[in-house]
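Engineer: quick one: sequence and predicted model below, then my questions.
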Amino acid sequence: MEFSAIVAAAGSGSRSGGPKQWRDLGGRPVLAWSVGALLDAGAAEVVVVVPPGEVKRAEQALADLSGWTAVEGGADRAASVRAGMAALTRHDLPLLVHDAARPLLDRPVIERLLEALADNDAALPALPVPDTLKRAEGARVVSTESREALHRAQTPQAFRPGALQSAYALWEAVEPPTDEARVAEVAGLSVALVPGDPRLMKLTYPEDFAVAEALIAPSSRRRTRIGQGYDVHAFGPGDTVWLCGVAIPHTQTLVGHSDADAGLHALTDALLGALGEGDIGDHFPPSDPQWKGAASDRFLLHAVEMLRARGGEIVNADVTLICERPKVGPHRLAMRQRLAALLGAPLDAVSVKATTSERLGFTGREEGLAAMAVVSIEI
């Protein structure tokens, strides 16, 4: 399900020794962890609310991400969140409001929140309070409080389309709210609790960063995986051949259920293989008429989306085309550019080569064309 999101990053971070949204965590700014998690989970847009004069700094911190905008916040959280809502363009979607200082956000938390909106106006992740609670005056305990039914609220907090805007319009309290769920409660909206995540800790004090670094260490160990693909198509009557997403004029065409782009088919199979997700026929059966004549870039984009959903990225891709004709050389750069665009990879990470079979076999007799592909990913 699509959603819009606001990331509250306008605080001064006085208790942590300075603005924590810009501090490094695991090799990237804290803010980039929070924004990246929302984008990876399917956010249609993310509005980042930063301190006045810090928009450029946000652009630097989020330079490797897209799909976000930054606006300046106000004097308190309420003013900042209102500024974020004013910058939204998709008011027809559920809204998530998240603290930049909670960088270890995981997709399952977001999914639980969105599911809870089916029956509630708002939802927040929370954890039961496990510790005994003591009330004190100075350093002296004066009573022990019941922890029954008490929870530690976390973010992101989710709201049905327009619900938070309406709730803030009714907010008249003197003190600013500590979170958006409080605004919804006062407005009489139904607010659900969903299971939170202990890793979704808020970076408040300097020592919290050491804990967060320890938590991300196992998850930051990425693995390189390699997949290979192979495809063959016969020649038939026609005047155009599709190879690696590029139309090449020719005296024949390639015959297949889709557009018979052997280069894209081989690369799609290579990527699916690296992911351990079967082959192209499992996802796009040739027996299904909806794929008849389909552009093969749809198949590759499907595999790329599966990779992105798992937090992976392309390291490099190498395609070899085996044919006597058409000549690939004049079209090689266009092919590389098209594959780089489809894969979301830099041009120097994509290679397209061509060879012949020295007039041997079906390719040598120009009865058909073959393609091989190898792709490496980090995941």
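Structural biologist: Everything's here; your move.

Engineer: from here on, just use CA atoms for contacts and neighbour counts.
Structural biologist: Noted.

Engineer: show me where the stretch 51-200 of the chain has its helices.
Structural biologist: 55-61, 77-87, 107-116, 163-170, 180-186 (DSSP state H, counting those that start in this stretch).

Engineer: mind checking which of those is nearest residue 21?
Structural biologist: With respect to residue 21, and counting by CA to CA, the nearest of these is helix 55-61 at 9.2 Å.

Engineer: and here's the other structure:
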Amino acid sequence: MSFSAVIVAAGGGSRAGAGPAKQWRLVTGRPVVRWSVEAFLAAGATEVLVVIPAGAEAELTGALSGLEGWRAVSGGASRAASVQAGLAASNASDETPVLIHDAARPFLTRDHIHTLLEALKNAEGAAPALPVADTLKRRDGDAVTTTSRDGLWRVQTPQAFRRSILVDAYAAWRAPADPTDDCAVVEAAGGRIALTAGDPMLMKLTYPEDFAMAERLAGGARITRIGQGFDAHRWGPGEEVWLCGVAITHDETLIGHSDADAGLHALTDALLGAIGEGDIGDHFPPTDPKWKGASSDRFLIHAAELIAAKGGRIINIDVTLICERPKIKPHRAAMRERLATLLDLPLDRVSVKATTTEGMGFTGRGEGLAAQAVATVETPL
């Protein structure tokens, strides 16, 4: 069944504490609003309208970088006004189902969406809901009384309606206060609402502590990836060598298009390999003159940024330098500290080691230096 989606992301999120509005904040490296847009697109939405504050187009474009099939709509002064703005911008026909969703509920799934669409076949609206499990208290001044929870439900989003039914219901709304959700509008117009099984994962991010909980919940759907890298450079005339981001005074230097930091090159390839993004040459071709003499720090940071863009994080790294000279041990602490700084890792997650080949091979003969690296990365499924 084809359907449209309106994601309401026009609020300021003042209760979420200091920082960006909650729709732009990150959960496991992904902006909150992106979670829902991706879910609707994956479920087959024919259009996704994201209702945002006026002037927030740049924030939305950045948050949804790389995604297609969505459009931005400027919202209103209230949630109800923003929903109506999204409906007005929709290209859906009158009978097309439209799902209205709060951007602050990021853990939307295909199953949630399809269950609502099925329920809508026999009702004017459908919404996921959870029965109230906690004892309810009402406070009136100093008096506190218990209220029965029988028949009470906590309604979530998305909420599904045929477009014309919701548009007409909003046009007929005459209550003095704005509705707290869209089902209330359709109910007031005489429509029947079907309640589908709610999901605790459809929690609404409202307070600062909700974001910490969301990080923990999202962490359950993650996988660990391992990448490895290898690099080698020949020795040539020079006075210093760069290894793992540290300059070491030496009577030779490593020859390469960039600064020839074999340690950083191997580590960059390990990070890229962990997320299936090719190798360093794909991103920084040695035939491109703009990378001649470039600091390899830039290559490593680029790989780390790609991991973060996928919602991932680096767990630990391990670099082994293979050479007869220079002696690595006096510089190993500085190398570890430099790598920890570049990748924003605790020092105990960064390892730098060195070994020789007992005079064998090109490293043993002093013709060059080699490096190998292993990186462990965690990303969403």
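Structural biologist: Received it, and whenever you're ready, just let me know what you need. As the structure is a prediction and not an experimental result, all values here were calculated from the model.

Engineer: what separates residue 364 of the second structure from residue 355 of the second structure, distance-wise?
Structural biologist: 11 Å (CA to CA, to the nearest Å).

Engineer: wait, I meant residue 152 of the second structure
Structural biologist: 68 Å.

Engineer: go on, residue 362 of the second structure?
Structural biologist: On the measure of CA to CA, residue 362 of the second structure and residue 355 of the second structure end up 14 Å apart.

Engineer: how about residue 376 of the second structure?
Structural biologist: Taking CA to CA, one finds residue 376 of the second structure at 22 Å from residue 355 of the second structure.

Engineer: and these two? Which one has more around it.
Structural biologist: Neighbour count, other CA atoms under 10 Å: between residue 376 of the second structure and residue 355, residue 376 has more, with 20 against 13.

Engineer: what residues are up against the nearest residue to the more buried one once chain neighbours are set aside?
Structural biologist: Excluding the flanking residues, the one nearest residue 376 of the second structure by CA to CA, 6 or more residues apart in numbering is residue 226, at 4.6 Å. Residue 226 of the second structure is in contact with 270, 273, 274, 374, 375, 376, 377, counting by CA atoms under 8 Å, 6 or more residues apart in numbering.

Engineer: compute the first-to-last residue distance for stretch 67-77 of the second structure.
Structural biologist: OK, stretch 67-77 of the second structure end separation, CA to CA: 28 Å.

Engineer: what residues in the first structure pair up with that stretch?
Structural biologist: Aligned using TM-score structural alignment, stretch 67-77 of the second structure spans residues 65-75 in the first structure.

Engineer: returning to that earlier point: tell me the spacing between the residue nearest to residue 376 of the second structure and residue 270 of the second structure.
Structural biologist: Separation of residue 226 of the second structure from residue 270 of the second structure (CA to CA): 8 Å.

Engineer: need the overlap of contacts for these two.
Structural biologist: Counting by CA under 8 Å, 6+ apart, the contacts common to residue 226 of the second structure and residue 270 are 374, 375.

Engineer: still on that earlier bit, would TSV of the helices of the stretch 51-200 of the first structure with mean neighbour count and distance to residue 203 of the first structure be doable?
Structural biologist: Listed next are the helices of the stretch 51-200 of the first structure as TSV, based on neighbours: other CA atoms under 10 Å; distance: least, CA to CA, whole Å:
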stretch	mean neighbour count	distance to residue 203 of the first structure
helix 55-61	16	18
helix 77-87	20	17
helix 107-116	18	18
helix 163-170	17	25
helix 180-186	20	19
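
Engineer: the ones you listed: which one's closest to residue 272 of the first structure?
Structural biologist: Of all those, helix 107-116 sits nearest to residue 272 of the first structure, with 21.9 Å by CA to CA.
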